[in-house]
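Visitor: Sequence and predicted model, in that order:
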Amino acid sequence: MSPSRTLPNFSLAELASHNTTKSCYVTMGTRVFDVTDFIESHPGGEDLVLEYGGMDVTDILKDEVSHTHSQAAYEILEDSLVGFLATEKVIGAAAGSTHPDNILPLPATEEGAKELKQNGVVNRVPVFASTGMSSEEDLVKETDLVTDYKAHKFLDLNKPLLMQMWFGGFSKDFYLEQVHRPRHYKGGASAPLFGNFLEPLTKTAWWVVPTIWLPLVAYGTYIARAGCSSLLEEGAYWFLGLFLWTLVEYILHRFLFHLDKYLPDNRVALTLHFLLHGIHHYLPMDKLRLVMPPTLFLALATPFWKLAHFVFFWNWSIATSVFCGGIFGYICYDLTHYFLHHKNLPSYWRELKKYHLQHHFMDYENGFGVTSRFWDGVFGTEIAPPPVKTL
């Protein structure tokens, strides 16, 4: 048994003061947990954690409407135990009362923190075989880098990943099994990909996407106006492009990013797959590898520019309007993708968030729609509801 470790008692006033990004505490009953380090990594965004800063989270963790949290969420709390709440019972006992209601908490030992596992969650959380995950909280449970590498002999997250992929000699089956079992890099940072001066080129902040592409979409829409018979005609073709993007989004995600079964079993194909989309499934909460780098997007967008002008060959302006509508759809897609991973959102996007994160932790072979589930419904690739939790 671990030696005793006396933990402090906190008053309600002290607890309530810990509700900022610099210091955030929550409680479950009389147990107090410091979740400051978890704020930025929370799948629902930091606002949702701060909303309950200094408060009891017992009910929200079990709330089916919000999201029933998995074993991983409780384990994160377990590792963050910092003390106990000084309720009236505790204060009374500390003052020397002998009334049977005035009961102090059990001795604060490291072993005692394991009582979190006695909340009945452990035996009723399904684990999905394809990913080894239970729910979205598993996506942000920090991976022990040394233990993970020793156990799986896949990629050492302490070292640059690209050369490990190239020289790893992984079989296709082993690679696909490992890359779809998400890890979470320490401190929410980005794992090294090149490990040299090229590293910054692999990272893109979400705001780069609208900053670069929105002005170009606006300019393209403006110059296309001259060749259209009316504003209504241009608008109709622009929205046609926006609608077509939703189909392109689905096709790219399903048949390019997830062409898993059709990958050649060689290091060139596996490394390219890892760079294109595998790294996102391997490290799904990496904030700087969630949107497409401008250079990669330019390479992917160029064929669609040519395709638009081939299909709508009779009018350059109409083709440009369709293309601009499509690029606006892409901007919405990339921003939606980022916020689904990292922010708490209004009701419509909250359902999309659940759906997309299920694609990561539950069933990566379905659920390819990001901005909409429409095409998943059309092509029969919707994610089946998770199994009902039973005691």
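Guide: Thanks, I have the structure now.
Visitor: going forward, measure contacts and count neighbours with C-alpha atoms only.
Guide: Fine.
Visitor: And S347, how far from K354?
Guide: Computed as C-alpha to C-alpha, to the nearest Å, the S347 to K354 distance reads 11 Å.
Visitor: ok, and the closest non-adjacent residue to the most centrally placed residue in the chain?
Guide: Centroid-nearest residue in the chain: H341, 3.4 Å away (criterion: C-alpha atoms, centre = their mean). What sits nearest to H341 in space, not counting adjacent residues and going by C-alpha to C-alpha, 6 or more residues apart in numbering, is P43, at 5.6 Å.
Visitor: how about stretch 168-178: buried residues?
Guide: Residues of stretch 168-178 classed as buried: 168, 170, 172, 175-176, 178 (neighbour count, 16 or more other C-alpha atoms under 10 Å).
Visitor: now stretch 344-353
Guide: Counting neighbours by 16+ other C-alpha under 10 Å, one finds that the buried residues in stretch 344-353 are 344-345, 349-350, 352-353.
Visitor: distance between it and the chain's centre?
Guide: 13 Å (C-alpha atoms, centre = their mean, to the nearest Å).
Visitor: residues making contact with that stretch?
Guide: Residues from elsewhere that reach stretch 344-353 (C-alpha atoms under 8 Å, 6 or more residues apart in numbering): 44-48, 339-341, 370-373.
Visitor: Below is an additional structure, to be compared with the one above:
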Amino acid sequence: MKTFTLEEVESHVTAEACWMVYRNKVYNVTDFVQDHPGGQDIFLQFAGTDVTSLLGDVTVHPHSDSAYDLLDEYCIGQLSSPTSPATDTDTVDLQKQTAQMGHERDLQFLDLTRPLFPQLWHATYSKAFYLEQVHRPRFTPHYVPYFSDPILDLLSRTTWYTVPLVWLPFITYQLWRSLETGDTATTTVQGFFYGAVFWTFLEYVLHRFLFHLDDLLPDHPLALLIHFTLHGIHHHMPMDRLRLVMPPALTVIISFPIFQLAKTLFIPTVTHAFMAGAFFGYVCYDMVHYYLHHAQVMKIHFKEMKRYHLAHHYKNFESGYGITSKVWDRIFGTVLELPQEA
């Protein structure tokens, strides 16, 4: 194995060349900088350093088994002069064994080098095994197709800019229809506001009671397939940029009954304004969701929501359902408590 000095490691401290040391081995983690779940800024704080003690202290910076699997892929050599004490060997060996066991379980669940849908369609594992595995996040530097057919697979993935591109014209049309059928703009503004507020509630309800319907999920392969398609794929591969925002076809299916209900309850002016507000809230939600996963966020509000949402993915998926805010989590008692930052 190639050897490096600590001085060589310490000279690689940027996003373009980021090295680290763990248990006297050298890792070139440059390709992972932008997709680190905690953000690029916290990752680069430890660039060029020995992170052995950091990763070993689960009370400070806990990592999943899959994190150690991933780390092995970036190993480029070892230190010429060891810096970590030999007394930690037993702990490290246990971590490696645990990581290896996790890796073996993952291979039994899904092969991330092949299309996922056929594997799930023919799966025979239990609901308990499925839920254990789907909530163990995996990072894949390559794109994982969902369908074997390239056309179907194209429909299953969505770029972030597709959402505003498709729905902003629809929102504009609904506002125009509201103004056209109403006597004053006040009714349109009020309807738009109520629609946006309604979306924040729907965001919480969908996330908690549809996407995380784990307890009531039937122990049947078809139910597991539907669960994985709706949201499980995002929890299993949370940093996949093309499986993060909702495909337009799924948005239409979910929104259709809401549109029909609004038409029944409201006059046309309010209906159009309400749907414009609801879809505007949805667009903001999907953009914020992508922003939290893949951007260096603003410190005001979004930094806290990034910590909050990533804790939902990596620490406790049974709470912290709010993405744009914690309002409905507070109302319904599902706030995910986070430790105070130093």
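Guide: All right, it came through fine. Predicted model only: the values in this text are computed from it and were never measured.
Visitor: coming back round to it: contacting residues around the aligned residue in the second structure for the residue nearest to the centre of the first structure?
Guide: Here H341 of the first structure is matched to H293 in the second structure, going by TM-score structural alignment. For H293 of the second structure, the contact set (C-alpha under 8 Å, 6+ apart) comprises 37, 238-239, 306, 310.
Visitor: Could you do G281 of the second structure as well?
Guide: The contact partners of G281 of the second structure, taken as C-alpha under 8 Å, 6+ apart, are 195-197, 199-200.
Visitor: Could you look up the SS state of F368 of the first structure?
Guide: Under DSSP: H, G, I helix; E, B strand; the rest coil, F368 of the first structure falls in the coil class.
Visitor: Can you get me a residue count around it?
Guide: F368 of the first structure has 27 neighbouring residues, counting by other C-alpha atoms under 10 Å.
Visitor: And for G56 of the second structure?
Guide: Residues near G56 of the second structure, counting by other C-alpha under 10 Å, number 17.
Visitor: which residues does it contact?
Guide: So G56 of the second structure contacts P62 (C-alpha under 8 Å, 6+ apart).
Visitor: Show me the helices in the stretch 201-350 of the first structure, by range?
Guide: 208-224, 231-251, 267-273, 279-282, 294-311, 316-342, 347-361 (DSSP state H, counting those that start in this stretch).
Visitor: Just the buried residues of the fifth one, please?
Guide: Residues of helix 294-311 of the first structure classed as buried: 301, 305, 308-309 (neighbour count, 16+ other C-alpha under 10 Å).
Visitor: how about stretch 277-296 of the first structure, aligned to which bit of the second structure?
Guide: Under TM-score structural alignment, the match for stretch 277-296 of the first structure is residues 231-250.
Visitor: so how far is stretch 176-189 of the second structure from its chain's centroid?
Guide: Distance of stretch 176-189 of the second structure from the chain centroid (C-alpha atoms, centre = their mean) equals 38 Å.
Visitor: Would you mind giving the residues in the first structure matched to it?
Guide: The aligned range for stretch 176-189 of the second structure in the first structure is 222-235, by TM-score structural alignment.
Visitor: what's in contact with the match of stretch 277-296 of the first structure?
Guide: Contacts of stretch 231-250 of the second structure (C-alpha under 8 Å, 6+ apart): 35, 37, 133-140, 143, 155-160, 163, 166, 211-212, 286-287, 289-290, 293-294, 313.
Visitor: number of nearby residues for the counterpart of Y262 of the first structure in the second structure?
Guide: Using TM-score structural alignment, the equivalent of Y262 of the first structure in the second structure is L216. By other C-alpha under 10 Å, 8 other residues sit near L216 of the second structure.
Visitor: Tell me who's in contact with L216 of the second structure.
Guide: Residues near L216 of the second structure by C-alpha under 8 Å, 6+ apart: none.
Visitor: Could you check how far it is from H122 of the second structure?
Guide: 22 Å.
Visitor: for G77 of the second structure, helix, strand, or coil?
Guide: Following three-state DSSP, G77 of the second structure is assigned to strand.
Visitor: Isn't it up against T3?
Guide: Yes. Contact criterion C-alpha atoms under 8 Å: G77 of the second structure and T3 qualify, at 5.4 Å.
Visitor: Of those two, which one has the most company?
Guide: Taking other C-alpha under 10 Å, G77 of the second structure and T3 do not tie; G77 has more neighbours (16 against 13).
Visitor: Reformat the buried residues of helix 294-311 of the first structure into TSV and put distance to D34 of the first structure next to each item.
Guide: Below are the buried residues of helix 294-311 of the first structure laid out as TSV (distance: C-alpha to C-alpha, whole Å):
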residue	distance to D34 of the first structure
A301	45
W305	51
A308	54
H309	57
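Visitor: Determine which residue in the first structure is aligned with D31 of the second structure, please.
Guide: In the first structure, the residue paired with D31 of the second structure is D37, using TM-score structural alignment.
Visitor: Quick one: residues contacting that match.
Guide: Residues counted as contacts of D37 of the first structure (C-alpha under 8 Å, 6+ apart) are G187.
Visitor: cool, V13 of the second structure as well?
Guide: Shown in contact with V13 of the second structure (C-alpha under 8 Å, 6+ apart): 19, 44, 47-48.
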